[in-house]
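Visitor: mind looking at a prediction? Sequence and model below.
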Amino acid sequence: MSISEHIKKYHEILPDSVILVAVSKTKPVSDLQEAYDAGQRDFGENKIQEMTEKQEQLPQDIKWHMIGHVQTNKVKYMAPYVSLIHAVDRLKLVKEINRQAENNNRTINILLQVKIAQEETKFGMPLDQAENFLQNNTIANYPNVRLKGLMGMASFTENKEQIAEEFRSIKKLYDRFYTKYEFDTLSTGMSGDYSIAIKHGSTMVRIGSAIFGSR
């Protein structure tokens, strides 16, 4: 199947309540253009420099999602245009996003990344820290940042019950603070586990290799 055929397939099979983020990291602009021409508007990248280079070459109505770990000194490069920053996992980063958003006279949408996987290599706030962050309304001190919801990555395992349990844990936290923050985005699920994520409340899935092929 071509890229455009994959895009059309996911647009057909995903519920209307779930947004598809096409993870286009390392892929050439021509691949993104093909996906765009098939109707895709949300694209995910994990390196700010690469995303910025693509943003300058592609249609301006694309919504750019920063899904990778973010270095604070790189925030300024994406602040003028980024649509949603998924991997916000520390207060220092919130402060810098707020500062750069203010410099660009805009409010930047973010997700709090919660560590639900068992792998040490995965980033994110531990569940208890995330709960404290939300309970204390820490985000209220940063008026140029809008907290839209939570993001999480499940363990890389064949154990579907473990994956489901990890998605349940972040959905429980999401539901606790859903009303307080008017959340609308739970970004969980990737190419291998998106169907499990959707069963457990995901409103946004990040799919890359199943659309663009292996990297």
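Guide: Nice, I can see it. Residues are numbered from 1 along each chain as shown.

Visitor: please count neighbours and contacts with C-alpha atoms only from this point.
Guide: Will do.

Visitor: contacting residues for the spatially most central residue of the chain?
Guide: For the chain, His86 is the residue whose C-alpha lies nearest the centre (CA atoms, centre = their mean; 3.6 Å). The contact partners of His86, by CA atoms under 8 Å, 6 or more residues apart in numbering, come to 65-68, 110-113, 150-151, 187.

Visitor: okay, one more to line up with it:
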Amino acid sequence: MADVEYEPGSEAASNILKDLQEKLQTDTELQERAQELILNIQDIRASVNAAKAGAGTHRRGGDEVQLIAVSKLKPASDILALHAAADGGQVHFGENYIQELWKKHAILPTTISWHFIGGLQTSSISKLARIRNLYAVHSIDSAKKAVTLNRLRPDGFPVVNVFVQVNTSGEDSKSGVEPEVDGGELWDVISTIRKECPKLNLVGLMTIGAIARSQAAKEGEENEDFVALVKVAEGLEGRIEREEGVKVELKLSMGMSDDFESAIGIGAGFVRVGSSIFGARPKKADASIL
């Protein structure tokens, strides 16, 4: 289907959804795949609950942890299988590429809540802003991008939850602002969202922790990237209270397939799990939505 046909509510998009729904009812291979995915996500949910229980009642963020199923480079049929599962379908899905997210959102049910978790390019924000059921953007890394998303979000669309991405590892390969609370770009982004972006709701902070640090952490130790994000959040909460006179709690988006349990233990409110649910991903050039 040509890109121009990937429009929400178009006849072509509706027909694709109907076809996918029918195949999930009749195609043996897709049904087997659906059962595999459902079992996988049930295991992950059990691990999330166990990690919460192990952290105790004083865990930062309380008892709430949102599991985001990261479906990048996976077909729409995988997403629909999990969303339509009889035992309580998965609602929150994460994508890394705006063009892929645009196509998927056009052909899949509007009851899905989409999270954009990839690198955010200013040139692509217009398309992202027009996704009505965009629940959250986890990768805001400049005041300019926040202002652009706010300006391009259509009137009447739901407010978009946003996270400011912080580069806690200091790796050049990772996006995000420097973890400086008292000066620099981070506070500029935070204050801009809170004061100048009524179509955005600042939920908290996101980091992509270095997996090597999780693997190197000894028993009883935590990934230092996660520890750093907690400290940054606490510092920002204190500054917001001093400067604005209000108490806020910044939620943390951190932890992936290899380290989400330890991230929950230290206070993650959102975890982004992909390969443990969907399996190994194909190369981008080989991936197909349908």
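Guide: Done, it's in. On a predicted model such as this, the values are computed, not experimentally measured, just so you know.

Visitor: quick check: TM-score for this pair?
Guide: Once superposed, the chains reach a TM-score of 0.90 (TM-score structural alignment, normalised by the length of the first structure), with 214 aligned residues with a CA RMSD of 2.2 Å.

Visitor: still on that earlier bit, residues in the second structure aligned with the helix or strand harbouring the residue nearest to the centre of the first structure?
Guide: Element membership for His86 of the first structure, per DSSP states H and E: strand 84-88. Strand 84-88 of the first structure corresponds to residues 136-140 of the second structure when matched by TM-score structural alignment.

Visitor: count of neighbours near Gly145 of the second structure?
Guide: If you look again at residue 145 of the second structure, you'll see it is Lys, not Gly. 19 (other CA atoms under 10 Å).

Visitor: what's the closest non-adjacent residue to it?
Guide: Nearest residue to Lys145 of the second structure, sequence neighbours excluded (CA to CA, 6 or more residues apart in numbering): Thr122, at 6.1 Å.

Visitor: now Gln162 of the first structure
Guide: Of all residues not flanking Gln162 of the first structure in the chain, Ser155 sits nearest, at 7.9 Å (CA to CA, 6+ apart).

Visitor: quick one on the thing from earlier: so what does the residue nearest to Lys145 of the second structure match up with in the first structure?
Guide: Per TM-score structural alignment, the equivalent position to Thr122 of the second structure in the first structure is Thr72.

Visitor: measure that match to Asn136 of the first structure for me?
Guide: Using CA to CA, to the nearest Å, Thr72 of the first structure is found at 23 Å from Asn136 of the first structure.

Visitor: give me the more crowded residue out of these two.
Guide: Neighbour totals were compared for Thr72 of the first structure and Asn136, and Thr72 leads with 13 against 10 (other CA under 10 Å).

Visitor: need the contact list for the more buried one.
Guide: For Thr72 of the first structure, the contact set (CA under 8 Å, 6+ apart) comprises 92-93, 96-97.

Visitor: make it 10 Å
Guide: 92-97 (CA atoms under 10 Å, 6 or more residues apart in numbering).

Visitor: among the residues you listed, which one has the most neighbours?
Guide: Ranked by neighbour count (other CA under 10 Å), these have Ile97 at the top, with 27 neighbours.

Visitor: select the longest helix from the first structure.
Guide: If you go by DSSP state H, the first structure has its longest helix at helix 160-181.

Visitor: ok, the equivalent of the residue nearest to Gln162 of the first structure over in the second structure - how many residues close by?
Guide: In the second structure, Ser155 of the first structure lines up with Ala210, judged by TM-score structural alignment. For Ala210 of the second structure, the count of nearby residues is 19 (other CA under 10 Å).

Visitor: strands of the first structure, start to end?
Guide: Secondary structure of the first structure by DSSP state E: the strands cover 19-23, 42-45, 63-66, 84-88, 108-115, 125-126, 145-152, 185-188, 204-207.

Visitor: could those go into a markdown table alongside distance to Phe177 of the first structure?
Guide: Formatted as a markdown table, these follow (distance: least, CA to CA, whole Å):
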| stretch | distance to Phe177 of the first structure |
| --- | --- |
| strand 19-23 | 21 |
| strand 42-45 | 26 |
| strand 63-66 | 23 |
| strand 84-88 | 17 |
| strand 108-115 | 12 |
| strand 125-126 | 16 |
| strand 145-152 | 9 |
| strand 185-188 | 12 |
| strand 204-207 | 18 |
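
Visitor: if we can go back for a sec, distance of the residue nearest to Gln162 of the first structure from Asp61 of the first structure?
Guide: Relative to Asp61 of the first structure, Ser155 of the first structure is positioned 33 Å away (CA to CA).

Visitor: same deal with Gln129 of the first structure?
Guide: According to CA to CA, Gln129 of the first structure and Asp61 of the first structure sit 36 Å apart.

Visitor: try Ile207 of the first structure
Guide: 20 Å.
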